[in-house]
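This is a predicted model, with the sequence first.
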Amino acid sequence: MLFFRLAMMLAGLLLGYSAGRVLAVSGAPETATLNTVSLMLAGMLTALLLAPRAEKSVGRFYAGGKGWYERLSPTTVAAATFGLIVALLVSVLLGSLLRALPIYSWLLSVIITVVLAAFFMTFAIRNADAFGALAFPQVRRKPGGKILDSNVIIDGRLVDLVRAGFIEGELIVPAFILRELQTLSDNADPQKRTRGKRGLTVLEQLREVRAIRIEDWDDPHLPTTDDKLIRLARETGAKLLTNDGNLRKVAKLHDLTVLSLHEAAVALKPQVQAGDNLTITITKSGQQSGQGVGYLEDGTMVVVEDGLKFRGKPTRVTVVNNVQTNVGRMIFAKLDREEVVA
């Protein structure tokens, strides 16, 4: 930051000049000019040496302040401003009443104003939903509303869930999500273009089943779509409906309610218990010698002991163990007595 270093050098020059003028009062007049120039140069060089360290400290402070500013909610700022206005009005009224007292002074007036400001601003921020709505009436809190992101729209399963009545409340599609789908549908990449067109088609199908509200809200200061979704959810009190695992984790850190279709699908998978019989087709070998691997219709991996010899054939197996891992469920099985199903 060249400007910052130049400012530091200018500050060093000014400090050196001030110190030189102070010494000129008590020192010899014939050396006053030389002393002043020397102190100015010393101050400038000292500032130049300290500039890199100061630049790092200022950079960290700036980054922290920027992050704090980006996390600020508009309703919180509006509520704090409202609380400060009330505090100033009340302090003026109290000042008029206390002016006749012998103990009254400007210092007492300042203390009263600071105490009132701290009280009313804190109270207003804690109730930002009510006070912030005075400045932002367009941001409405509708309990039960669900904000859709692009992933869950493109997924397509939402239409069937809404049609079956499992998704209640108002469905909200932010305008920036709609623009993102439109941009994808116009993309030169065939895969992205297909995803974008599928998302727009899903929205058309969804509108036939349930009314959709397009939220004409955006914040150009937020860099990513995920940041905008989190901010909008905080402002409206709505729930986030997504399949994005990273977005879900970040939203949870902001104390937001997140609904994941992927987690719901995993929870609804049929549970297989030890001793149950399954019929699967061995498609490949396992990690150990003789092991065969097949898959259920929902994609669950089934590892069959000594099942490789039946590769490519429908095989009846008995479940031995059912293990839940980070990547999903795994079923360990052994060959049934009947072995191959005709």
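Cool, got the structure. Predicted, not measured: the structure shown is a model, and the values here were computed from it.

from here on, contacts and neighbour counts on C-alpha atoms
Noted.

What lies in contact with stretch 70-90?
By CA atoms under 8 Å, 6 or more residues apart in numbering, the surrounding residues in contact with stretch 70-90 are 113, 116-117, 120-125, 127-129, 131-136, 221-222, 231, 234-235.

Out of the residues you listed, name the ones that lie in helices.
113, 116-117, 120-125, 128-129, 131-132, 231, 234-235 (DSSP state H).

what's the closest of these to A274?
Nearest to A274 out of the ones in helices among the contacts of stretch 70-90 is R234 (CA to CA; 44.9 Å).

how about the residue nearest to the closest one when sequence neighbours are not counted, what does it touch?
Among residues not flanking R234 along the chain, L256 sits closest, at 7.2 Å (CA to CA, 6 or more residues apart in numbering). By CA under 8 Å, 6+ apart, the residues touching L256 are I230, A233, R234, K239, L240.

put this beside the first:
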Amino acid sequence: MARKIIRVIGTLFGTVLGVYLFVLILPFITVFLVIPRGVYFTPVSMGYYAIGGLLFGFILYLLTPIFIDIFMHVVGWADSKLKMVPTQDIALVAFTMIITLLIGLLLSYPIYRIPVIGIFISPILTLFLAFIGVRFVLSRKEEFTFVSTLFNRGARSGGAENEVFKILDTSAIIDGRIVDICKTGFMEGVIVVANFVLEELRHIADSPDLLKRNRGRRGLDVLNKIQKEMDIPVQIYEGDFEDINEVDSKLVKLAKTISGKIITNDFNLNKVCELQGVAVLNINELANAVKPVVLPGEEMAVQIIKDGKEAGQGVAYLDDGTMIVVEGGRRFIGETIEVLVTSVLQTAAGRMIFAKPKKDAEKYSGVK
């Protein structure tokens, strides 16, 4: 409906424009027409005005949908770009523009009064000062803490939370568990996928190595699922940091730029983020945190899969992948037995449970 209304308005505008243009050019073409010079409202001239109005009205009628599509495309592009910019930066730029334009107007007023060249130099000087001011504050935006403080107070007083950007790295995408996390509804904010991460995934997917190729294609499938099947918004960051070569360093820079958090499985990237003060969400740490708690003395049924490193040990696994080392369990390989947990060891790589067969525990404790 809105498109039809705009199209009608465009047609009317074209009609008026056509009549106006023909009124302007009629004095120059009266020598070729049967119209007395200086008389512009004869039946013949009115006919020419009507032709001009109909011609331009028809042209605008045809072109208005194209203009609408171009306008909507530009608005959509600008909206997607602005969503990637922190609100503090937008406010800081707007504030700087107002101040620098006012200063520019004051300084350029004397220049404006210079004959001939003043009218050209004055606006150029004003725009130049605005440009320099914006570049200056953006290069030192970390020092303008009053803007962040102002917005944080506003958020607290209004009871609303600021939108948080969650930046996916390559390892988290290929891992695939991010899809399950999104399904649970615990993931909030906007998921950001950088274009240079997509390029790395495409490069891996085109690798001659079969394993790498499968990993890359899995990562692309995961992104496709997140974008099409999840309710959480996904944004593609088109920018790039050409002065930085490594993808991990680019992710850290991006996180600082948009005040986002990096989602990763990469231990080294995790440490780099911590050193540089960038918030990081490690999926492995989340997985360890939500594993069921096992306490010494608990009983469980496990299947001994293989022998352990030490003599007589057997190894079993829980459904979540937690390894259980069973003392004296080697003789039960291939069997499902009852074990008694003796201790739990938490390491950076995950959790390890030590246990012994229940029969042996009862035997040593004297229980019959």
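That came through, no problem. On a predicted model such as this, the values are computed, not experimentally measured, just so you know.

Overlay them and tell me the TM-score.
For these two chains in superposition, a TM-score of 0.58 is obtained (TM-score structural alignment, normalised by the length of structure 1); 221 aligned residues with a CA RMSD of 3.2 Å.

Map the residue nearest to R234 of structure 1 across to structure 2 for me.
When structure 2 is aligned by TM-score structural alignment, L256 of structure 1 is paired with V278.

The stretch 151-300 of structure 1: helices as residue ranges?
157-164, 175-185, 190-209, 225-236, 245-253, 261-267 (DSSP state H, counting those that start in this stretch).

Next, the buried residues of the first one.
What it means is helix 157-164 of structure 1. By neighbour count, with 16 or more other CA atoms under 10 Å as the criterion, the buried positions of helix 157-164 of structure 1 are L158, V159, V162.

From those, pick the one nearest W217 of structure 1.
Nearest to W217 of structure 1 among those, with distances taken as CA to CA, is L158, at 22.8 Å.

Which residues are in contact with that closest one?
Counting by CA under 8 Å, 6+ apart, L158 of structure 1 has contacts V152.

Tell me the residue in structure 1 aligned with G328 of structure 2.
Match for G328 of structure 2 (TM-score structural alignment): D306.

check contacts around its match.
S289, G290, Q291, G292, K334, L335.

same check, this time on Q227 of structure 2
Going by CA under 8 Å, 6+ apart, the list of residues near Q227 of structure 2 reads P233, V234.

mind checking what it lines up with in structure 1?
So Q227 of structure 2 corresponds to R207, using TM-score structural alignment.

Over to T11 of structure 2?
For T11 of structure 2, no residue is aligned by TM-score structural alignment.

Now whatever helix or strand T11 of structure 2 lives in: buried residues?
For T11 of structure 2, the host element (DSSP states H and E) is helix 2-29. Buried residues in helix 2-29 of structure 2, counted by 16+ other CA under 10 Å: 7-19, 22-23, 26.

Closest to Y49 of structure 2 out of the residues you listed?
V19 (5.0 Å).

in terms of contact, does that closest one touch G47 like I think?
No - no contact is recorded between V19 of structure 2 and G47 when judged using CA atoms under 8 Å, the distance being 10.2 Å.

picking that back up, return the angle between stretch directions for the helix or strand following the helix holding T11 of structure 2 and helix 247-258.
Moving toward the C-terminus from helix 2-29 of structure 2, the next helix or strand (DSSP H and E) is helix 43-83. Per axes from the mean of the first three to the mean of the last three CA atoms, to 10 degrees, the angle that helix 43-83 of structure 2 makes with helix 247-258 is 110 degrees.

In structure 1, which residues correspond to helix 43-83 of structure 2?
Using TM-score structural alignment, helix 43-83 of structure 2 pairs with nothing in structure 1.

ok, the aligned partner of S207 of structure 2 in structure 1 - contacts?
Correspondence of S207 of structure 2 to structure 1, assessed by TM-score structural alignment: N187. Each residue near N187 of structure 1 by CA under 8 Å, 6+ apart is listed here: R193.

Repeat that for N151 of structure 1.
Contacts of N151 of structure 1 were listed using CA under 8 Å, 6+ apart, and they are T242, N243, D244.

what do you get if the cut-off is 10 Å, keeping everything else the same?
By CA atoms under 10 Å, 6 or more residues apart in numbering, N151 of structure 1 lies in contact with I177, L181, R195, G199, L241, T242, N243, D244.

Quick check: the aligned residue for it in structure 2?
Checking TM-score structural alignment: N151 of structure 1 goes with S171.
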